[in-house]
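[1] have a look at this prediction, sequence included:
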Amino acid sequence: MLPKQWSKVFAQQQKAWLRHAAPELVSSLLGWWTRHGRHGLPWRLLPGGRQPGPDDLLPAYPIWVAEVMLQQTQLTVALPFWHRWWSRFPDLESLAAASRQDVLHCWQGLGYYARARRLHGVATDLVAAGRPLPTDRAGLEQLPGIGRTTAAAIAATAGNSPDPILDGNVRRLLARLLAFPAPPRQATPLLWTMVELLLGGRGARDFNQALMDLGALVCRSHTPLCHRCPWRLPCRAYSQGIQHQLPVRQALAPIPHVMVGVGIVLDHQGKVLIGQRQPDGLLGGLWEFPGGKQEPGETMADTVVRELQEEVGLTVAVGPELLCFDHAYTHRRLTFAVHLCHVTAGEARPVANNQQIAWVWPHDLHHYPSPAANARMIQALQEHLAGT
């Protein structure tokens, strides 16, 4: 972390420089974006596919959905999910009328399912109250899961408001432009001031998109393409030859590793048992095979037996391992050991009051929204059944 007094001097120097350099920086940025930016994003277009002018308004709903998706993944990944969502829920009313399971199924594969639940909840509340989706930053920031950057991105794209953003791309751009000698998140207020100085109170629709495109296409995290950058000459990191060393990265805590035992239980008809997770927790509302974390001193078979008893009230005999694989989340890494099982006693029942379970034909499992890890288990099960 920068010494406090040195930080103050650094901030004053950078602000003074940026006030002087901002007009040329913005001009070169927008000139580059006009030639090389991503202009065909469907939520940024007028009906008929026309590019909006400075005074044109765009509907906020498709932008809101896109920006929530882009909170967690890159544009190339999010775009097909956005098209799938748009074809299924083209407006606030259709989203509000949908079931939660339909919403989760449409989101399946994108991860961070709480965001889909929040989109659905907001739509339901707004439609019930007869209110439209807000289009100003202050109103958008009142919605669950919407912070300053996402609210600014929506407001500026919809109405060309003077609301800059500060996402990961912009933090990286500014850290290199200013040769910032500490992790950018240690200077969030300063970076907000910097991006506001750059924008200078003008409409931010094209400015925000140009910043995101420059960060995504040129000023990339590990391999910046400085020879293509319109900010190469004024960039402090480039002039010092330290662009690959910036931004300074925050020291990360070790990622915990968890062993998980999973039981795939088939009944005498050939149906398989799945359970639905609690609606508002991690991966809430999704369906999965029962299982859980291995406790100290347990074998994996012990874990599966205990979890099936605790989760669905079944006593099972644990059969052969179907597959074992690693799956990474943002803050932890899991190893799944998946076993075929058969019931020796008991009748499947949900233990929690608001939990659901179901016996499902294996070929119908795709109708139930499930976590990404479950897809590998389903594929392995179907391949096993096809070979028996």
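    Yes, it's here. Numbers count the residues shown, from 1 in each chain.
[2] going by C-alpha atoms from here, please, whenever you check contacts or count neighbours.
    OK.
[3] who's in contact with the closest residue to Ala123 other than its chain neighbours?
    Of all residues not flanking Ala123 in the chain, Ala96 sits nearest, at 5.0 Å (C-alpha to C-alpha, 6 or more residues apart in numbering). Contacts were defined as C-alpha atoms under 8 Å, 6 or more residues apart in numbering; by that measure Ala96 touches His120, Gly121, Ala123, Thr124, Asp125, Val127.
[4] quick one: the helices in the protein, in order.
    Across the chain, reading from the start of the chain, the helices by DSSP state H fall at 4-36, 60-70, 75-88, 92-97, 100-107, 113-129, 137-140, 148-159, 168-177, 188-199, 205-217, 236-240, 300-312, 372-386.
[5] structure two is appended below for comparative analysis:
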Amino acid sequence: MTPEQIRHSLLSWYDAHARDLPWRTGPAAGQVGVRSDPYRVWLSEVMLQQTTVPHAAPYFLKFTARWPTVSDLAAAPDDEVMAAWAGLGYYARARNLLACARAVANDHGGVFPDTEAVLRALPGLGPYTAAAVAAIAFDEATNVVDGNVERVMARLFAVETPLPAAKPELKALAAALVRDGRSGDWAQALMDLGATICRPKSPLCDRCPLTAACAGLASGAPETYPRKTAKAARPHRHGVAYILTRGEEVALVRRPPKGLLGGMLGLPTSDWRPAPWSDADALAQAPASAERGAGEVEHVFTHFSLTLRLLRADGEAEGLIWTARRDLDALPSVFLKAARAGLSNLL
């Protein structure tokens, strides 16, 4: 198949099978080629980084109901946005979200720039997000390449170079298929094909519109693409979290603005380090007199896994934020998990 035949086949498939997503206009809504609201495109793309569609969709609906425009979001207090983001993870995204919204509101009159180059200059917008907003919202012929698109290219052209070294090659192959016209639909068609048909495991090749062109399928083992370099073992860290209660209230702290979970509320903790904490060291860092152990929890971040030992502590201490137990659901998942485990052991 020629590039033009590949585009025609995939866009025809997309017109019939596009996913119906809350941030999307297009074929699923009977609006072929209709452009989407750049605010909704941008917000969805930020939320979908390292997050699945089913998990992100409820957050997207809540955000757009509460802050329907980028200017509304820009005017929101940091604490409210960070609390609304809790549970989506990767909290640097929420800080970048606010920085970008405020730049659009303050420097661009509340209107998103309509080219990839200017979008790229906004804080927190990497190459992929800028290309996606430019294509989907403004129909610019940009090269939108995420993990789904990389997988489609690797299989379509049977790329033998393993990831991550293959990324430039895969991006170049995708760029060769970009054309003027229906740029947003093309980008979303590739994403949908990767998400629903050309899946990481058990690809549904019998339903794919590009089987005639797929070198990976012709090899007899399309699921083995993209080739991957063996991953290094994820390091493990240890920490101590302190469960300090006062009646029906639990003590929290505000984490430093930068770093992992920066600016979020969380339980008081020790540092997180490679070696387990001794009893003496764990007690020495307690915000109040520690009474007894309350178990431990395990949590996995992108770059390391964590064992949090839980210690029950009681009494007053300075610099704490007392929060009702019923309001703990807004905590990041690692602290919510630890709080639930520690409090359940107190019943």
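    Structure's in. What do you need? The structure presented is a predicted model; accordingly, all values stated were derived computationally and were not measured.
[6] care to give me the TM-score?
    For these two chains in superposition, a TM-score of 0.91 is obtained (TM-score structural alignment, normalised by the length of structure 2); 344 aligned residues with a C-alpha RMSD of 2.2 Å.
[7] before we move on, the earlier item: now which residue in structure 2 aligns to the residue nearest to Ala123 of structure 1?
    Taking TM-score structural alignment for the superposition, Ala96 of structure 1 sits opposite Ala74 in structure 2.
[8] what's the answer for Ala151 of structure 1, then?
    Using TM-score structural alignment, the partner of Ala151 of structure 1 in structure 2 is Ala130.
[9] you'd agree that match is up against Glu116?
    Yes. Here Ala130 of structure 2 lies in contact with Glu116, judged by C-alpha atoms under 8 Å, at a distance of 5.4 Å.
[10] so for these two, which residue has more residues nearby?
    Under the neighbour definition other C-alpha atoms under 10 Å, Ala130 of structure 2 and Glu116 were set side by side, and Ala130 has more, 25 against 22.
[11] ok, the match of Ala96 of structure 1 to Phe63 of structure 2 distance?
    Computed as C-alpha to C-alpha, to the nearest Å, the Ala74 of structure 2 to Phe63 of structure 2 distance reads 12 Å.
[12] same deal with Val297 of structure 2?
    For Val297 of structure 2, the distance to Phe63 of structure 2 under the criterion C-alpha to C-alpha works out to 30 Å.
[13] can you check Pro257 of structure 2 too?
    Spatial separation of Pro257 of structure 2 from Phe63 of structure 2 under the definition C-alpha to C-alpha is 22 Å.
[14] who's more crowded, those two?
    With other C-alpha under 10 Å as the criterion, Pro257 of structure 2 and Phe63 differ in neighbour count, and Phe63 comes out ahead with 18 against 12.
[15] still on that earlier bit, among the helices of structure 1, which is nearest Val248 of structure 1?
    Of all these, the one in closest proximity to Val248 of structure 1, counting by C-alpha to C-alpha, is helix 168-177 (8.2 Å).
[16] check the mean deviation of the closest one from structure 2.
    Its aligned residues in structure 2 lie a mean 0.7 Å from helix 168-177 of structure 1 after superposition (mean C-alpha distance after the TM-score superposition for structure 1).
[17] so that helix matches what in structure 2?
    Matched against structure 2 by TM-score structural alignment, helix 168-177 of structure 1 falls on residues 147-156.
[18] just the buried residues of the matching stretch, please?
    Asn148, Val149, Glu150, Arg151, Val152, Met153, Ala154, Arg155, Leu156 (16 or more other C-alpha atoms under 10 Å).
[19] adding distance to Glu223 of structure 2, write these out as CSV.
    What follows is those, written out as CSV (distance: C-alpha to C-alpha, whole Å):
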residue, distance to Glu223 of structure 2
Asn148, 13
Val149, 15
Glu150, 13
Arg151, 10
Val152, 11
Met153, 13
Ala154, 10
Arg155, 8
Leu156, 11
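[20] pull the most distant pair out of these.
    Pairwise distances across the buried residues of stretch 147-156 of structure 2 (C-alpha to C-alpha) peak at 12.2 Å, for the pair Asn148 and Leu156.
[21] now do the contacts for Leu177 of structure 1.
    Each residue near Leu177 of structure 1 by C-alpha under 8 Å, 6+ apart is listed here: Trp231, Pro234, Cys235, Arg236, Ala237, Tyr238.
[22] brain fart, Gly295 of structure 2
    Taking C-alpha under 8 Å, 6+ apart as the test, what Gly295 of structure 2 contacts is Arg309, Leu310, Leu311, Ala341, Gly342, Asn345.
[23] next one: Ala123 of structure 1
    With the criterion set at C-alpha under 8 Å, 6+ apart, Ala123 of structure 1 makes contact with Leu92, Glu93, Leu95, Ala96.
[24] residue in structure 2 matching it?
    Ala123 of structure 1 maps onto Ala101 in structure 2, with residues paired by TM-score structural alignment.
[25] doesn't Leu286 make contact with Ser370 of structure 1?
    Yes. The pair formed by Ser370 of structure 1 and Leu286 meets the contact definition of C-alpha under 8 Å, at 4.8 Å.
[26] I'd guessed Ser202 of structure 2 sits against Thr224; true?
    No. Under the criterion of C-alpha under 8 Å, Ser202 of structure 2 makes no contact with Thr224, lying 10.1 Å away.
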